[in-house]
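>>> Need coordinates for the following:
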Amino acid sequence: MNVAIEKVVDSMGNEIVSLLQKMIQIPSENPPGNYEEICNFLEKELLSLGFEVKVVNVPEEETRKLNLPTPRKNVIAVMKGNGGGKNLIFNSHIDTVPAGDLEQWTYPPFSGAIANGKVYGRGATDSKGRLTAYIMAAVALKKSGIPFYGDIVITATCDEETGGVLGAGYVTGQGLVTGDMVVVEGYSNHIVRAMAGVLQLRIKSTGRPAHAAFKWKGINAVEKMAKVILELTNLQEQLKNEPSEVEGMSYTTVNVGVINGGTKVNVVPGTCEIEVDFRVIPEQTLDDIYNRVSTMIERLQMEDPEMNIQVERVPDFQTNPTVTEANSPLIEELQSAIQEVSRTTLPVVGMLGQSDTRWFIQNGIPGINYGPGTNNNNLHGYDEFMEIEDLIQTTKILTVLAKNFCGTKEFVTE
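Alright, predicted model coming up:
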């Protein structure tokens, strides 16, 4: 490992931990999505660290379209290289899920408390810990004195926890950020190269209400929906036999997550509605799964003429699977940096979750997921934490990645 980088990052240890603590101490729960304070802090902090900084205010008409109660903001910061090299983007989100019941936390969720070699608080890993490592990797490379030619771009974006439409989706779609590679929030124990597509369906069963004492006069919408749920269970069993070839992705999952029906126990229910979430592997498409569900429901209605079922696609979080090839130069670059720092390499996997990587890929910027922390860090749960040793080690790896990726002069600038 480059001695200068190791010394610089080690010397920055307290500064790295302090930055994470300060961000944890600024609540940015989503919903509702309060970004004013965290964006003001980042603007001032990043300017002091040597970045060129721009706060992107999403137009009010865009927030109104999505019925959002508060303004949406994103921060784009650039550590300028000498010119003529490849540009590297680090992306992490500034929103967190709500803290929940404060009494369930050992340490207050917005304290940034340190105990047992860990920093505790909401966002400690997801994703203010990742953002800390990304920022400090750029700072460390600059402090090391090692020349680099491409720019290192930090995109701190809003709303990832609710889909990212006005966060990474907005800054990429508007062409506000460009680069040759993006590293998006991820884990330090593997590299993620593929993420599942998301299809969500709202399925409604319409019956005919009647008094329970005269059930035969009605059509029970809940009982009709029970047939649909049973068939969705059967579909899940079929999909288990159609596994992905991408390590870690298993198979397309079917989850009936919400059910509502009926008005009173002594009334034959006239309506029943379910919401179903599908995590779709790269070998299948959203249309494939939708068509299988539609065909299944058509068959049920032919078998039972009293069934009246409508299927609606929910567009809010619908996205196609995203894949970076296993032999991608992006993965080779990151593995090389990991090898240089830790003398090992990491598994390359896929996940059934989703992240903001998809927004960059859709706009022509190839990406992978990697960052400090693991899925054992109580993400979205009580006592979320970041191990300080992991945070420092991953910052070293990211600094080496930036050195290698941005350190080669690709062309001569005028």
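>>> from here on, contacts and neighbour counts on C-alpha atoms
OK.
>>> Mind listing what's buried along stretch 249-269?
Judged by neighbour count using 16 or more other Cα atoms under 10 Å, the buried positions of stretch 249-269 are 249-254, 256, 261-262, 267-269.
>>> First-to-last residue distance for it?
End-to-end distance for stretch 249-269: 39 Å, by Cα to Cα, to the nearest Å.
>>> Out of the buried residues of stretch 249-269, which is nearest to I38?
Nearest to I38, judged by Cα to Cα, of the buried residues of stretch 249-269 is M249 at 34.3 Å.
>>> One more, so I can put them side by side:
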Amino acid sequence: MNELTELLSELVRVPSVGGTAQEAGIQTMLADWMRDEGLEVDLWELPLAKLTALPAFPGMEVPRDRAYGLVGRLPGTGGGQSLMFNGHVDVVPPGNLSAWADDPFSGRVEGDRVYGRGACDMKGGLVAALLAVRELKRARPRGDVLVACVVGEEDGGVGTYGLLERGWRADACVIPEPTGLAVVPANAGALTFRLRVTGSSTHAARRTGGVSAVEKFLPVFAALRELEADRNRDVDPLMRAWDTPYALEIGTVHAGDWSSSVPGELVAEGRYGVALDETPQQAKAALEAAVAAACAADPWLAEHPVTVEWWGGQFVPARNPNPALTDALVAATGVTPEQWGAPYGSDLRLLAAAGIPTVQYGPGAIELAHAPDEYVPISEVSAASATLARLAATHCA
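From the prediction side, this is the model:
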């Protein structure tokens, strides 16, 4: 347990925010750990220019000059099925530092918890996978066991996309994302969008002579809330664990350029949930229609319609295509875990699209991810690691 805690704290202390030098640097650290453990290591620089130009590239929301892929391989003795553990090393920014009780990257250990940005999402799960592979060195299953450490999961999936483009495959995959030790065989999708609202600027002292873009955004925002409600009334049984499995939220709003002027433009960016078995094209059409209807009902917006742009990470929904993997993972837990579909996008959709049956299972509560004072229970990391080792011993035998 001490070794688990030390490794997890060490990784949390690396501020591997997406797009930073530390996102690349942590891959080198992990490659060294793998080599010390006797794994075969493939560490390579991702060909970003080539990847981003491919038609199926899943999008990227932060600039990267350099990024690395990393796979550690425990070779099997021959004849068994292979299994991949896929974990992302990038974390989201800590946000408002005053909301944290401590340094966001402290890796502080308190009781059964390791605190810090990324502890839950998902360095705890990554450590569970690494220590599972270490445990498997004694048993040496017949099939290969892989640990893929990927970058850019939080903003599109460039790491896993690059992993697949390099040719890495497995017969099955587990992503140890924070699921609270529930088994998650499906993900909703998520699209990133941008709205541009046009107003007419003038001096604020004579505001009635202008048209506020902020005011004209309000009916559009109301229409989006109505759209969200409609899309969450009748959902797939896997998604009924959530009150709003296909959430639609405006994350940023920027308007105007001077405090005493009527704002002539507003730009809003948001995140839009895509339902299981829905195509991104269908989801986009629904949002664009809702925006168009709101514009048609307003004389100004009818003449100056809001534009919709689709940019950044584009997460399609996905299901594990092989129920046998889900059943095997459930059996490996040794209990009767909860099963549900995740309301967020993940790299599951890229792996499943490549023909690799994939399920999520890992330590930590998703509610703690991206939040101040993020933490992961050490006991859950240990339990997840034991489950992954048991699954690999059976699957790869």
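>>> Can you add distance to I114 of the first structure and secondary structure and give the buried residues of stretch 249-269 of the first structure back as TSV?
TSV is the format used below for those (distance: Cα to Cα, whole Å; DSSP: H, G, I helix; E, B strand; the rest coil):
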residue	distance to I114 of the first structure	secondary structure
M249	35	coil
S250	37	coil
Y251	39	coil
T252	39	coil
T253	38	strand
V254	40	strand
V256	39	strand
G261	47	strand
G262	50	coil
V267	56	strand
V268	56	strand
P269	54	coil
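>>> tell me which of the residues you listed is nearest to T233 of the first structure?
Using Cα to Cα, those come closest to T233 of the first structure at V254, 7.7 Å.
>>> which position in the second structure aligns with the closest one?
Matched by TM-score structural alignment, V254 of the first structure corresponds to L248 in the second structure.
>>> Would you map the helices across the second structure?
2-12, 21-36, 48-52, 124-139, 158-165, 213-231, 280-296, 299-303, 323-333, 348-353, 378-395 (DSSP state H).
>>> Let me see the contact set for the residue nearest to the spatial centre of the first structure.
Geometric centre of the first structure, nearest residue: S355, 2.6 Å, by Cα atoms, centre = their mean. Listed by Cα atoms under 8 Å, 6 or more residues apart in numbering, the contact partners of S355 of the first structure are 160, 184-185, 195.
>>> preserved in the second structure, out of those?
Mapping these onto the second structure (both residues aligned by TM-score structural alignment, their matches' Cα atoms under 8 Å) leaves 160, 195 still in contact.
>>> Distance to G150 of the first structure and neighbour count for the contacts of S355 of the first structure - can I get that in JSON lines?
As requested, the contacts of S355 of the first structure are arranged in JSON lines below (distance: Cα to Cα, whole Å; neighbours: other Cα atoms under 10 Å):
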{"residue": "E160", "distance to G150 of the first structure": "27", "neighbour count": "23"}
{"residue": "V184", "distance to G150 of the first structure": "18", "neighbour count": "26"}
{"residue": "E185", "distance to G150 of the first structure": "21", "neighbour count": "28"}
{"residue": "M195", "distance to G150 of the first structure": "28", "neighbour count": "29"}
